[in-house]
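Novice: Fold the following, please.
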Amino acid sequence: MSLFLAVQIIGIYVAIQISAFEVIPVAETVPAVKGFLLMFAAATALFLVLIKFFKRRLGFMKVLMAFIIFVGSETVFSVIFSELTALLLALSLVVIRFTYPTILVQNVSLILALAGVGATIGLLFNVSTIFIILAILSVYDIIAVYKTKHMLTLFKGTLDSGVPLALIASEKLSDMGSELKKATLKTPTTKREYTFLGTGDVAFPLILAVSALRTGFSVSAFVIVGGLVGILIIHSLLIYGKGKPIPALPPLAACTMGAYLLASYFLI
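Specialist: Below is the predicted model:
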């Protein structure tokens, strides 16, 4: 929960700072939804093909993660430091991530990356667009985990290659200093040492919260609270399901969208 909350708080701060100095045009709903879903489908298909035929030789995933960390963290650093300093810090973070691949470094890198990327996307999309995307991707997530199971294939492929696009939590704080390769998926019948929360499951609540800033800060804060409720539901489902993988986006989407609607009605 603390990892999720860190992304939300940093992302909201970054979005507020950016919007204070820049006027960012908001994309129209229909073209934005079509464009996003087309890119998402193409990326998913490409990853599945590469994972199927290239197995562990997934150098492209390292390039992708490096790009996400650099772009996202540079956005965060740029609201605090000069442009040159932000670039150097972002580049340093990428180097550290691949030189010292520990769970702690993985989490810090992705927290900053997701905060920056989520803030940027949230400023580009309106709430209606995000609602539609969340609804569609929630259905997709359920199908991808329970029916086709290709989401599990994607995640295991990135985990085996040492570049999981996920935040990693552990019940033991001492495990944060462990090497990333020790964070593995155990069989459902054994006790899970690590819990993985995908980047999309963390980023989309932030994207909605940032977009909700146009309605009001209190509404945005309420969306984040809704996300925390979603995290608690996911944790409960994992315990009930004895560690079996579950689609995390549906409960997060339902809670954050519900929180936005409630806040818009009662707080505005």
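Novice: contacts, neighbours, all on C-alpha from now
Specialist: Will do.
Novice: so where's the longest helix in this protein?
Specialist: Taking DSSP state H as the assignment, the helix of the chain that covers the most residues is helix 29-54.
Novice: C-terminal to that one, which secondary structure element comes first?
Specialist: For helix 29-54, the following helix or strand on the C-terminal side (DSSP states H and E) is helix 59-78.
Novice: If you count contacts, what does that following helix end up packed against?
Specialist: Contacting helix 59-78 under the criterion 3 or more C-alpha pairs under 8 Å, 6 or more residues apart in numbering; DSSP states H and E are the following elements: helix 2-21, helix 83-99, helix 103-124.
Novice: now for those helices, which one comes closest to Ile51?
Specialist: Smallest distance to Ile51 across the helices and strands packed on helix 59-78 (C-alpha to C-alpha): 20.4 Å, for helix 83-99.
Novice: close enough to count as contact, Glu193 and Ser170?
Specialist: Yes - using C-alpha atoms under 8 Å as the test, Glu193 is close enough to Ser170 to be in contact (6.2 Å).
Novice: Please enumerate the shared neighbours of those two.
Specialist: By the contact definition C-alpha atoms under 8 Å, 6 or more residues apart in numbering, Glu193 and Ser170 are jointly contacted by no residue.
Novice: got TSV for the helices and strands packed on helix 59-78, with distance to Pro31 too?
Specialist: As requested, the helices and strands packed on helix 59-78 are arranged in TSV below (distance: least, C-alpha to C-alpha, whole Å):
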stretch	distance to Pro31
helix 2-21	23
helix 83-99	32
helix 103-124	12
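Novice: just those helices: most buried one?
Specialist: Using mean count of other C-alpha atoms under 10 Å, the stretch among the helices and strands packed on helix 59-78 with the greatest mean number of neighbours is helix 103-124 (a mean of 25).
Novice: quick one more, to check against the first:
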Amino acid sequence: MAGFIVAVQVLALMMAAPMEAGGMQAFEDPESVWNPVYYIVLILVFTAFILFVIKTDKKYILHAILLFAVAATMYYVFLAFIGQIPSLIITALLTVLLYKFPEWYVIDITGILVGAGASAIIGISLAILPTLILLILLTVYDIISVYRTKHMIELAEGVMDLHAPILFVVPRRKGYSFIEQSDAREEDGERGAYFMGLGDAVMPTILVISASTFLPVAYPDLPLVFGYAILPALLAAAGTLAGYAVLMLVVMGGKPQAGLPFLNTGAIIGYAVGCLAAGVPVIPGMTGMV
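Specialist: As a prediction, this is how the structure comes out:
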């Protein structure tokens, strides 16, 4: 599963600059601290809508919306590297494949593309402070939704049979088919595969992209490590993986766990350590936070 996080981070870093140059930002003012609040409100509204659709057994509506969102995101991913017509053609082919044959490897490939695209778009749209606020708010929300209201568990189980790229799937045995399995567990009660929500890869990666986008603007002398990325961004990525390692130790207990408290915390700590090592403030312009 850690490989999916790395793949999303690497691809997002590759497409961040061309997306920024192409004006693909989601918010006009990246410095506004209201941006993460708007984002959280959208998440709450869409979550309520999903739960309503699940309870009213109208999942075909949700499936259509998810396919459209996936197609739109993939289009922007390809547009960052190639022209409009090839992007439309490849997006259409992948969307049809996803609809007709949503096997686990198709889900994983499209999930990486969608995850990287979403991370890059949001990352270039939010400056450091709004990004940190967003990650903290999402961490609190994840804790509440998994451990208190438990609606996130209900949501995950409800959308499992849609076979949409909103999670990553790693089979536990040879011959496993995600298409044939409509539930997370097989007849013997064991999981047929390991699952990880797409958001667990996307959310901490937003900080990686935000750091790589906005810190060089504030501090042009920041060097690239190995010619690839600045130190705060790289350590935010490394911190995410460290948080994932801790999460896996906790998950071994067998109960569903909120991933973002571990992943976002790891990303934030890694980013802060990177800023300290690079000699720049955690929040650009606030020199007291070096």
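Novice: Quick TM-score on the pair, please.
Specialist: Both chains were compared after superposition, and using TM-score structural alignment, normalised by the length of the first structure their TM-score is 0.89; 261 aligned residues with a C-alpha RMSD of 2.2 Å.
Novice: Figure out which of the helices and strands packed on helix 59-78 of the first structure is closest to Met257 of the first structure.
Specialist: Proximity to Met257 of the first structure (C-alpha to C-alpha) singles out helix 103-124 among these, at 14.1 Å.
Novice: Superposed on the second structure, what's the mean shift for the closest one?
Specialist: In this overlay with the second structure, the average offset of helix 103-124 of the first structure from its partner residues is 0.8 Å by mean C-alpha distance after the TM-score superposition for the first structure.
Novice: what's next to whatever helix or strand comes next after that helix, contact-wise?
Specialist: Beyond helix 103-124 of the first structure on the C-terminal side, the first helix or strand identified by DSSP H and E is helix 127-142. Here helix 127-142 of the first structure makes contact (C-alpha under 8 Å, 6+ apart) with 28-30, 32-33, 37, 151, 204, 207-208, 211-212, 247-250, 253, 257.
Novice: Can you report how many residues lie near Leu132 of the second structure?
Specialist: When counting by other C-alpha atoms under 10 Å, one arrives at 23 neighbours for Leu132 of the second structure.
Novice: residue in the first structure matching it?
Specialist: Following TM-score structural alignment, the counterpart assigned to Leu132 of the second structure within the first structure is Phe131.
Novice: Leu87 of the first structure versus its match, what's the distance?
Specialist: In this structure, Phe131 of the first structure and Leu87 of the first structure are separated by 33 Å, where distance is defined by C-alpha to C-alpha, to the nearest Å.
Novice: cool, and His150 of the first structure?
Specialist: Distance check for His150 of the first structure against Leu87 of the first structure: by C-alpha to C-alpha, it reads 36 Å.
Novice: try Asp201 of the first structure
Specialist: In this structure, Asp201 of the first structure and Leu87 of the first structure are 27 Å apart, going by C-alpha to C-alpha.
Novice: Now do the same for Phe195 of the second structure: helix, strand or coil?
Specialist: Phe195 of the second structure falls in the strand class when you classify it by DSSP: H, G, I helix; E, B strand; the rest coil.
Novice: Leaving out the residues flanking it, which one is nearest to it?
Specialist: With sequence-adjacent residues excluded and distances taken as C-alpha to C-alpha, 6 or more residues apart in numbering, Phe195 of the second structure is closest to Val169, at 4.9 Å.
Novice: Work out for me the element the one you found sits within.
Specialist: Using DSSP H and E, the secondary-structure element containing Val169 of the second structure is strand 167-171.
Novice: And that strand, what does it pack against?
Specialist: Under the contact criterion of 3+ C-alpha pairs under 8 Å, 6+ apart, strand 167-171 of the second structure touches helix 104-123, strand 193-197, helix 198-218.
Novice: let's go with 6 Å and repeat that
Specialist: When contacts are defined as 3 or more C-alpha pairs under 6 Å, 6 or more residues apart in numbering; DSSP states H and E, strand 167-171 of the second structure sits against strand 193-197.
Novice: count of residues packed around the residue nearest to Arg185 of the second structure when sequence neighbours are not counted?
Specialist: Leaving out its chain neighbours, the residue that sits closest to Arg185 of the second structure by C-alpha to C-alpha, 6+ apart is Arg191, at 4.3 Å. Arg191 of the second structure has 14 neighbours, counted by other C-alpha under 10 Å.
Novice: do Val63 of the first structure as well
Specialist: 12.
Novice: I'd like the distance between Pro247 of the first structure and Ala113 of the first structure.
Specialist: Taking C-alpha to C-alpha as the measure, Pro247 of the first structure and Ala113 of the first structure are separated by 22 Å.
Novice: what does Lys52 of the first structure give?
Specialist: Between Lys52 of the first structure and Ala113 of the first structure the distance is 27 Å, computed by C-alpha to C-alpha.
Novice: do the same with Glu22 of the first structure
Specialist: Noted for Glu22 of the first structure: a distance of 20 Å to Ala113 of the first structure, by C-alpha to C-alpha.
Novice: Repeat that for Val63 of the first structure.
Specialist: With C-alpha to C-alpha as the criterion, Val63 of the first structure and Ala113 of the first structure are 14 Å apart.
Novice: Kindly report the same for Gly162 of the first structure.
Specialist: Look at Gly162 of the first structure and Ala113 of the first structure: by C-alpha to C-alpha, they are 17 Å apart.
Novice: How far does the longest helix of the first structure sit from its chain's centre?
Specialist: Its chain's C-alpha centre and that of helix 29-54 of the first structure lie 16 Å apart, by C-alpha atoms, centre = their mean, to the nearest Å.
Novice: which parts of that helix are buried?
Specialist: By neighbour count, with 16 or more other C-alpha atoms under 10 Å as the criterion, the buried positions of helix 29-54 of the first structure are 29, 32-33, 47-48, 50-51.
Novice: Would you map the strands across the stretch 151-290 of the second structure?
Specialist: Assigned strands in the stretch 151-290 of the second structure, in chain order: 167-171, 193-197, 224-225, 229-230 (criterion: DSSP state E, counting those that start in this stretch).
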